[in-house]
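Q: with the input below, show me the fold.
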Amino acid sequence: MRIIDVLLVILCISSVLFYGYGIYAAITFWIHPHPIDPQFHPPVTILKPICGLDSYAYENFSSFCQQDYPEYQMIFGVCAYEDPAIEVVEKIIQQFPDVDIHLVVNAQIIGTNLKVSNLANAVVAAKHEILIIADSDIRVGKDYLQRVIQPLKDQKVGVVTCMYRSLAKGWVATLEAILTSTDFHAGILVSNQLEGTKFACGSTIVIPKQVLKVIGGFEAIADYLADDFKLGYLPAQKGYKVVLSNYVVDHVLATSTLIDAIRRQIRWARCIRVSRPWGYLGLLFTYGTVASLLLLMAMKGSIVGWMVLIITWVMRLLMGWAVGVNILNDPIAKKFLWVVPLGDLIHFGIWCYGFLGSTIEWRGQRLKLTKEGKLVRH
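A: Presented below is the predicted three-dimensional model:
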C-alpha cells in the first residue's frame, strides 16, 4: 500500500473507533436518567436576550410562560425600543397575566457581544438566585423547568445545560438540522463521557448568581463570541461541576438560503476553532465518510476499498441513529438519516475553510475573531 493509502486507512479506523465510542456514550447517557424530585423546585429567573424577530417568536416565548412550576420570573432583554420583537413580548405579557414577566429595554453596551450586554442589563431585574438563560429561538415543554433544575440538588453543580433538536423547513435547514443532531451532539456526548461536560450551550444554561459572580459576571464574557461556551467553561475552571441534562429542547431553525447557512456554519466552525483549537484539529480523525471515499478512489474501486467504505458508513449511520433518533428523538433524523454522508462531505469542506481567516458575520455585523476568541469590530 502507498503512504496515502495507509494514512487514509488510519483516518478510517480512527473514525470507526469514534463512531463506536459515540454509540457507547449515547447508550450510557440514555440508561442513566436524572431522577426527578417533585419537592425540589426553587424559584428561578429566566433571562431571554433578544435581538430582532426570530421565526415563530410568539410560540417560542410563550412556551416558557406555560411551565408546570410554582414560582418563576421571566425577563426579556432588548437593547432598542425599535426592536420588532418588543411587540411580541408585549403580547406575551398581556396574554399571560399570571406569569411574572418583565421587559427590560436598555442600550448600555458592556462589550462587543450585544447578546451578553442584553443579559447584563436584564439580570439587574432578576428576583431569584437561580438564573436560566435560553436563546430566543428555543421552545420547551411544560416540564422544562422542573427537569432542568434537578441537578442543582447537588451543591457542587454550578451549571446545567441541554442538548437540542432542530425544527426545520426546507432542504437547507433540514441538512443543517441533520448535522446538528447526528454530528455536533455526538461530539457533546463523547466529550461528556470522556472528561465530563466543561462547556454550556445557548439552548439552556442554568447558573446560580453566586457562580456567575465567581467567574466575574457577564462582564467576563462580554467580548467573546462563544459566550455560552464560556458560561460553562469558566465555572468548570473554578471547580464547579457542569451537568448535561437529559432534557432535550427544541431549536427553531429559520428557513434560509444555502449561502446564509454556509456563513452560519463557518461562524460556528471558527468559534469552535478558537474556543477549543486542539479539539477542532482533532475533528480530522472523525470524518470517516470522507476518508473512506477518498480511499476508495485512491485504491481505484478495489474490494478492500469498498469494504472499508461500507464498514465506515454503516458505523457512521449507526452513531447518527443512536444520537439523533434514540437520544434526541429528532423527527428529522428519523426521516432523513440517509442524508448524513452528504452532510459530512459538506461539513468537511466547511471544517477546512474554518482554518482560513477570522472574519465572521453575525446579526448584521461584520466582526473579527482574535486568537483568544474575542470579537473586535472589523
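Q: from here on, contacts and neighbour counts on C-alpha atoms
A: Noted.
Q: helix or strand right after the lengthiest helix in the chain?
A: The single longest helix within the chain, with elements called by DSSP state H, is helix 3-30. Using DSSP states H and E, the helix or strand that directly follows helix 3-30 along the chain is strand 44-49.
Q: what helices and strands are in contact with whatever helix or strand comes next after that following strand?
A: Counting by DSSP H and E, the element after strand 44-49 in chain order, helix or strand, is helix 57-63. The helices and strands touching helix 57-63, judged by 3 or more Cα pairs under 8 Å, 6 or more residues apart in numbering; DSSP states H and E, are helix 85-95, strand 138-139.
Q: flag every buried residue along helix 57-63.
A: By 16 or more other Cα atoms under 10 Å, the buried positions in helix 57-63 come out as 57, 58, 59, 60, 61, 62.
Q: also stretch 169-185?
A: Buried residues in stretch 169-185, counted by 16+ other Cα under 10 Å: 169, 172-183, 185.
Q: for stretch 343-351, same thing?
A: Using 16+ other Cα under 10 Å as the test for burial, stretch 343-351 gives 343, 344, 345, 347, 348, 350, 351.
Q: just stretch 75-85 next, same as before
A: Of the residues in stretch 75-85, 75, 76, 77, 78, 79, 80, 85 count as buried by neighbour count, 16+ other Cα under 10 Å.
Q: follow-up on the earlier one: closest one to residue 38 among the helices and strands packed on helix 57-63?
A: strand 138-139 (22.3 Å; Cα to Cα).
Q: one more, for comparison:
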Amino acid sequence: MLRPGRGAGGWLSSSDWLWLLLRGTFGSTGRNHTWAWNVGFLLLISAAHHNLPSTTTSFLFFPTHATFFTSPAPSSSPAVPHSSPAAPQSTPAPLPIVEVSLPAKEGSSEKSVTMTDAQVYKVLLASAILIFWSGFWVVHLIGIIYGYRRLHQRRALSVESGDQGVLGVSVLKPLVGTPMDPNLMTNLETFFTLNYPKFELLFCVQEEGDPSIMIVQQLMKKHPHVDASCFIGGLEVGVNPKINNMQPGYLAAKHELLLVSDSGLLMKEDTLTDMVAHMTPDVGIVHQMPFTCDRKGWPAILEKVYFGTGHARMYLFLGLLDALGFGVNCCTGMSCLMRKKVLDEAGGISAFGIYLAEDYFFAKYIQDRGWGIRIASQPAWQNAGICRVKTFLSRLTRWCKLRIAMVPHTILLEPFSECMVLGLVVSWAATVLLRADYLTFFLFHTLTWSLADWIMLNIVQNGPPPFSKFEFVISWLFREVSALFIFLHAMWNPVISWRTGSFKLRWWGVAEPVSSRVTVM
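A: Purely as a prediction, here's the structure:
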C-alpha cells in the first residue's frame, strides 16, 4: 500500500502492485471495473512523479524560462562584499549548483562519453522488444472488440418453409467409448434435438463392443424421426485414427454440407442453424471457437480459463485476419462445417489421412481454392464428464507439438506470446529505455494482462464466469506459468501418443507411426 511518508510523487514499488493485485482479487465483489480504477490511480501517481521536480533537482524552473547556475571558479582570496555597511542587504538564498559535462578539448587527456556498439545494439534490441510488446496489446484490444461484436450474435435462418431451399447437413460423429464418458448420452442427445429441418447423424465407432454403440442405439429408438445411422469398424486409409474411423460415414453422407463434430460437444437447438447461416456463397468453412460448459471442480475451471482467455484471444484475432482476406488459418476440427464438394475434389477425407492435424489441412486445402473461413457466433461447448489436469495438459502438449511441426516459426514466436516470458523480456527492455524498476514493470505487465484476460473471459462466457475472482487468479497463474514448461516438453519429446498409437511428426505436419508407445506428459 502507498505509505504517507513516500509522498504522492514517489515511484511505484513492487509492493504497491502486489497490494493492487490483492485488492482487485479479494475486494469489491461484483464490480469488475475495480482493477481498472486501481491501475489508473497508480499510473496517475507515476505520471505525477515524472512531471514534478525532485528535492534533489539541479535547476530552477520559472514560468517563463529555465536558468542553470554553475559554481564560480575557486579563488585564493576571500570575496569582498560590495554592499555598504550603512545599507545592509539581505543575503540571497543559495542557488542550486549543476555540474555541466563539456566536450574534451583538443590535446586534453579527458575523453567524451560516447555509446559503444554493444550499447547501440542493446538499445535497438530493447526498442524492438517494446514495439513487439505494444503490438501484442493491439492483439488484446482487437480480440476483445471482435469477440464482443462476433460472439453470441446469432444469425437467423428462415426454416419455416421446410426443406425447400435449405442446405442439408451430414453430421459426422466419431465416437470412442473407452474410457466411458458419463456425459456421453447427454451430449449425443442434443444432436437429436437440433432445430434444423434437413440433417442426418452419422455415428462412427471403431471397435466392436464399444459401450457407446449401446447409447447410440438407445437414442435412435428414442428419436425415430431423426435420420441416424451407426457405422462400426472404420476403414484404414492413413495413419490418422480419426480419419479411419470417419471414413465409412463420409462415404455414406448424402448432403451438401459436412459437419465434423467431436463426441464431447454439447449442442444447443439453434447451433446448427447459426452455423449454416454463416455459410455464405463465398465461404467454404464455418467453425466454432472451442470453449467449455459450466462444470464443477478446479480442472474444469482451469479449462474454462484457458479456452476463454489466451486461446480465445488468438483464435478471434486470427479469425478476423482471415475474414479481412489475409489468408490466416486458425480452424480446429472440434466442430467444423465444410462444403463436401470441395473435399470430394481432393479425394475425400481419406486424402488427409497422412496428417494428424486433419482439421488444419482441411482448412488449408479449402482456403487455397479461394473459399473463405468464418467463425460462428456460438462457441463449441465442450462437456466431457471426465476432467483431469493431467489430461488437459496432455492435450495442450499434443497441440503444441502439432503447431511446431506444421508451422515451424512457432518455435520462435509462441514462447514470447505468453504473459510470463514476454513480461520477463519486456521488463528488461523497460529498464534499458525507460529506466523503470524491473520488478515494478513486470508486476504492472502481469496485472494489466490478467485484467484484459478477465474481460475476454466475460465476453466469451457471455456474462460472469461461475467462479470467484480468486479462483480465476489461481487458475490463470497456473496456466501462464505452465505454458513455458509445456512448450519445452513439446520440443524435447516430439513423439505424439494419441488414441491407441504413437506417431512422430515430420516438418509440415506429415505423421508416421512409431513402434513404441510414448506417453505424453
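Q: now compute the TM-score of the two chains, please.
A: With the length set by TM-score structural alignment, normalised by the length of structure 1, the two chains reach a TM-score of 0.88; 375 aligned residues with a Cα RMSD of 2.9 Å.
Q: who are the packing partners of the longest helix of structure 1?
A: Secondary-structure packing of helix 3-30 of structure 1 (3+ Cα pairs under 8 Å, 6+ apart): helix 185-195, helix 288-298, helix 303-320.
Q: what's the average distance of the first one to structure 2?
A: Once fitted to structure 2, helix 185-195 of structure 1 is off its aligned match by 1.8 Å on average (mean Cα distance after the TM-score superposition for structure 1).
Q: the inter-axis angle of that helix versus helix 3-30?
A: 80 degrees (axes from the mean of the first three to the mean of the last three Cα atoms, to 10 degrees).
Q: other SSEs contacting helix 185-195 of structure 1?
A: If you count contacts as 3+ Cα pairs under 8 Å, 6+ apart, helix 185-195 of structure 1 packs onto helix 3-30.
Q: next, count neighbours for the alignment partner in structure 2 of residue 326 of structure 1.
A: Using TM-score structural alignment, the partner of residue 326 of structure 1 in structure 2 is residue 459. By other Cα atoms under 10 Å, the residues close to residue 459 of structure 2 number 24.
Q: for residue 459 of structure 2, which non-adjacent residue is spatially closest?
A: residue 148 (6.0 Å; Cα to Cα, 6 or more residues apart in numbering).
Q: what do we get in structure 1 for that neighbour?
A: Match for residue 148 of structure 2 (TM-score structural alignment): residue 30.
Q: so its match makes contact with residue 327?
A: Yes - at 6.6 Å, residue 30 of structure 1 counts as touching residue 327 under the criterion of Cα atoms under 8 Å.
Q: neighbour count winner among those two?
A: Remark: of residue 30 of structure 1 and residue 327, residue 327 carries more neighbours, 22 against 15, as counted by other Cα under 10 Å.
Q: wait, what's in contact with the more buried one?
A: Residue 327 of structure 1 sits next to 26, 30 when contact means Cα atoms under 8 Å, 6 or more residues apart in numbering.
Q: who's in contact with the residue nearest the centre of structure 2?
A: In structure 2, the centroid-proximal residue (Cα atoms, centre = their mean) is residue 310; its distance is 2.1 Å. By Cα under 8 Å, 6+ apart, the contact set of residue 310 of structure 2 is residue 453.
Q: the residue nearest to residue 459 of structure 2 reaches residue 458, doesn't it?
A: No - between residue 148 of structure 2 and residue 458 there is no contact under Cα under 8 Å: 9.6 Å.
Q: returning to that earlier point: what do we get in structure 1 for the residue nearest to the centre of structure 2?
A: Aligned against structure 1 by TM-score structural alignment, residue 310 of structure 2 finds its counterpart in residue 183.
Q: wait, is its match part of a strand?
A: No - Residue 183 of structure 1: not assigned to a strand; according to DSSP: H, G, I helix; E, B strand; the rest coil it is helix.
Q: measure it to residue 353 of structure 1 for me?
A: Residue 183 of structure 1 sits 18 Å away from residue 353 of structure 1, going by Cα to Cα, to the nearest Å.
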